[in-house]
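# fold the following and give me the result.
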Amino acid sequence: MERVRTVLLRGIQREAMPGAVVCVRQRGETLWHEALGTTDGSAPTALATLYDLASITKPVAMASSICTLVEHGELTLTTPLTDFIPAASHLKDATLRHLLTHTSGLPAWIACYQDEGFGLDAAVRAISQLPLRGAPGTHYEYSCLNYILLAQVLETVTGTTVDRFAAEHVFAPLGLSEQLTYHPDPARSAPTISQEGPRSGETLAGVVHDGNARAICAEGRSVSGNAGLFGTAEAVARFGEAILHGGLFGSPTRQRWLLPQSTPPGHTLAFFCKPNGLTPTGDLLSDRAVGHSGFTGTALVLDPESGCVIVLLTNAVYVDNSKTEFLPLRRRFMNALAGTL
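Modelled structure (predicted):
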């Protein structure tokens, strides 16, 4: 892996991110697990460093919780959203499947907290007032708003919050309760700097970077389904293995996580997939590879063809030039890793 390691070290030198933790596993075997660089320019990274997973929260916490409820017979993917959120009447034709696959017609993002204030209820009110950009099931647009609404669905059905439900029904069965959490130890957490939401412009340690998720948490009762989870690279990799090779869901659910489920195509029940340009797989991994990325500088990739799970965690948003440097670096990293494998 030395060639791939060099790609990351050069990225650190070019200040694409302060550091990184990478974990690559293949059919239960760890091929590479290493901490490189620092978390803030001085403190060295560690294998146990907790990173803000950003939108990797969507598959690891939110989609997994919804699919658990489906397997338990508590939900169906074809249930209309308005069964849970009557105020969202313009989404009467949108189902839970549309929310999971980003085909509800909702726009990509709004600052929910600007007009409605803090908390999940406020965010849901803001989203419920938005005009659709296309009829549900006809228009794909990746949107954090879908997964904020899914958090409300889960609370309505279970009477508990996403962090509590996922901890009990997803993380604990996989033995990952200490490594995946919405409530991290700041001393173990790689810092970020956010320019949105409450406390924008501050250095955040153990506090979610995403502005909407931070505003939802600020109310003190709920968490969001779009972001907010922190985790180690190994824990995210082990979650990926549980999807790729079994351990969390039955085969029918697993297949729907690994194969296209959206119209138009480009999304499984939880991951980006071909031909979606958001799929963080680079140029050389197989066409069957699926995955998800996070705005903070994180990526989870599952390749059924090679049996590999690839996790790259960074806090790229801690540096000023992450947008121009990190995304090309991530593609080069995936390409070098695919070549090595």
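# hey, let's count contacts and neighbours off CA atoms from now on
Fine.
# which residues touch the residue nearest in space to the middle of the chain?
The residue lying closest to the centre of the chain (C-alpha atoms, centre = their mean) is I56, at 1.4 Å. With contact taken as C-alpha atoms under 8 Å, 6 or more residues apart in numbering, I56 is in contact with A227, L229, H292, S293, G294, T298, A299, L300.
# please give the structure of this sequence too, so both can be compared:
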Amino acid sequence: MRVDPKRLERAFGVVERFVGEGQIPGAVALVGLGEQVYGPRAYGWAALEPKRRPMEVETLFDLASLTKVVATAAIAWRLLDEGVIRLDDRACAFLPGYGAGERGASGAWKGEVTLRHLLTHTSGLAAWEPLAAVPGTPEERFRRLLTYPLQHRPGTRVVYSCLGYILLGRILTVVTGQPLDQLARELIFEPLGMQATGFCPPEAVRARTAATEHAPDLGRILEGIVHDENARALGGVAGNAGLFGTAADLARFAQEVLKALRGEEALWSPAVMALATRSLTPGMEEERGLGWQLSGGRPFSPAGDLFSPRSFGHTGFTGTSLWIDPDRELYAILLTNRVHPSRENQAHLRLRPLFHNGVAAAVLA
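Model prediction:
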């Protein structure tokens, strides 16, 4: 397959238009087709407040929930390949006492929660709870999470749950005896050459991060400090959020995923990636693989209308997204700081599918 240059320019032009109209402060966009990489292209501003900084192609973004797939799920894929875990392992095997002694159906259900449930957002946990409001240390806040009741029986509904991925991240550390940020670095980022990607950027790096929202608890605009309140309350490293990275690094990740799906030697086996990108939640509210959100040709997908029904990806609350179309060997990365200076901005919800439509239209046989 090949790219129609004029149509690809129109796709990038969609991003440029949204920035030029002030709908989002800035963006970095990148498209890959097979071995060819187009971009990254930088538009607008990395920060408007407290001081304007232009966006650059190497700007670091708070990847928000892309953490779930680029770090947490990616580690789980490695451990599945290596025979360290299995999907039907129960959470209580790694977190002794999880649900034990709790009354009612919810308490009994907790003993049924498996890694499969956590990876596919079918654990029964609520979407979100304010862990940041729990007084005490990060460990005390995590312990509170263990007491939260389930909303429904595991395996019966898809409810996108940040809490489930926080729990999964902790389980991965228990299994390996290593902190989540170290696991991600050693198992994923270093092997793939993702040198700019990691948790808790050091002070020296924060000057080149895209600014996010004004944080009342800190009294300032966040730059290089995780936007997600719960991840921040857990010390900046969590299974649901906390990762910072660049478009170029995400391209390396996407290329490795496609290599595995082609059956080539890659960081993950073809077997695990085939499973990770297949719907494991048929008939439920949303099609989910192991970490990935699947397009399935459904309306209102962030992938837009023209990516193939087998496409998959993930989005992040700060305005980030990664989408992959294995039928075309195509991937699109769109990183924005739409929450700067306020999360009230919702323009990214329209920008994503419009950009993806333009990208898919640019691919020729």
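# let me have the contacts of I56 of structure 1 in a markdown table, extended by secondary structure, neighbour count and distance to A43 of structure 1.
Below are the contacts of I56 of structure 1 laid out as a markdown table (DSSP: H, G, I helix; E, B strand; the rest coil; neighbours: other C-alpha atoms under 10 Å; distance: C-alpha to C-alpha, whole Å):
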| residue | secondary structure | neighbour count | distance to A43 of structure 1 |
| --- | --- | --- | --- |
| A227 | coil | 29 | 25 |
| L229 | coil | 30 | 22 |
| H292 | strand | 24 | 28 |
| S293 | strand | 25 | 25 |
| G294 | strand | 20 | 23 |
| T298 | strand | 26 | 19 |
| A299 | strand | 26 | 22 |
| L300 | strand | 29 | 24 |
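# distance from stretch 187-197 of structure 2 to the middle of the chain?
Chain-centre distance of stretch 187-197 of structure 2: 16 Å, with C-alpha atoms, centre = their mean, to the nearest Å.
# which residues touch that stretch?
60, 71, 74-75, 78, 198, 243-246, 249-250, 252-253, 256, 267.
# now do stretch 174-184 of structure 1: distance to the chain's middle.
For stretch 174-184 of structure 1 - counting by C-alpha atoms, centre = their mean - the centre lies 15 Å from the chain centre.
# start to end distance for that stretch?
Length of stretch 174-184 of structure 1, first residue to last, C-alpha to C-alpha, to the nearest Å: 18 Å.
# check stretch 223-234 of structure 1 too.
23 Å.
# any chance you could map the helices in the stretch 151-300 of structure 1?
For the stretch 151-300 of structure 1, applying DSSP state H, counting those that start in this stretch gives helices covering 162-166, 211-218, 233-244, 251-258.
# average gap between the first one and structure 2?
Between helix 162-166 of structure 1 and its aligned stretch in structure 2, the superposed structures give an average distance of 0.7 Å (mean C-alpha distance after the TM-score superposition for structure 1).
# next one: the last one
Per the superposition on structure 2, helix 251-258 of structure 1 and its aligned residues are separated by 1.0 Å on average (mean C-alpha distance after the TM-score superposition for structure 1).
# in that helix, what's buried?
T253, R254, Q255, W257, L258 (16 or more other C-alpha atoms under 10 Å).
# just give me the neighbour total for G13 of structure 2.
Around G13 of structure 2 sit 15 other residues, with neighbours defined as other C-alpha atoms under 10 Å.
# that one matches what in structure 1?
Per TM-score structural alignment, the equivalent position to G13 of structure 2 in structure 1 is T6.
# to S286 of structure 1, which of the helices of the stretch 151-300 of structure 1 lies closest?
With C-alpha to C-alpha as the measure, helix 251-258 is the member of the helices of the stretch 151-300 of structure 1 nearest S286 of structure 1 (12.7 Å).
# for the closest one, packing partners?
Secondary-structure packing of helix 251-258 of structure 1 (3 or more C-alpha pairs under 8 Å, 6 or more residues apart in numbering; DSSP states H and E): helix 233-244.
# quick one on the thing from earlier: I'd like the helices of the stretch 151-300 of structure 1 laid out as CSV, including distance to D185 of structure 1.
Listed next are the helices of the stretch 151-300 of structure 1 as CSV, based on distance: least, C-alpha to C-alpha, whole Å:
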stretch, distance to D185 of structure 1
helix 162-166, 15
helix 211-218, 16
helix 233-244, 16
helix 251-258, 31
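# which ones are touching G307 of structure 1?
Applying C-alpha under 8 Å, 6+ apart, the residues near G307 of structure 1 are Q26, R27, L244.
# switch to 10 Å and redo it
R25, Q26, R27, G28, E241, L244, H245, A289 (C-alpha atoms under 10 Å, 6 or more residues apart in numbering).
# also Q152 of structure 1?
If you count contacts by C-alpha under 10 Å, 6+ apart, then Q152 of structure 1 has 84-85, 120-121, 123-124, 159-162, 222-225 around it.
# next, find the distance separating whatever residue of structure 2 lines up with it from F355 of structure 2.
By TM-score structural alignment, Q152 of structure 1 lines up with R170 in structure 2. Per C-alpha to C-alpha, R170 of structure 2 is found 35 Å from F355 of structure 2.
# circling back to that earlier point, part of a helix, is the match of G13 of structure 2?
Yes. Counting by DSSP: H, G, I helix; E, B strand; the rest coil, one finds T6 of structure 1 located in a helix.
# in CSV, list the contacts of I56 of structure 1 along with distance to R188 of structure 1.
Converted to CSV, those look like this (distance: C-alpha to C-alpha, whole Å):
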residue, distance to R188 of structure 1
A227, 18
L229, 14
H292, 23
S293, 21
G294, 19
T298, 17
A299, 20
L300, 21
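# return the member of those nearest to A167 of structure 1.
When the contacts of I56 of structure 1 are compared against A167 of structure 1 (criterion: C-alpha to C-alpha), the nearest one is L229, at 10.8 Å.
# how about that closest one, what does it touch?
Contacts of L229 of structure 1 by C-alpha under 10 Å, 6+ apart are 50-58, 60-62, 163, 180-184, 206-208, 213, 223.
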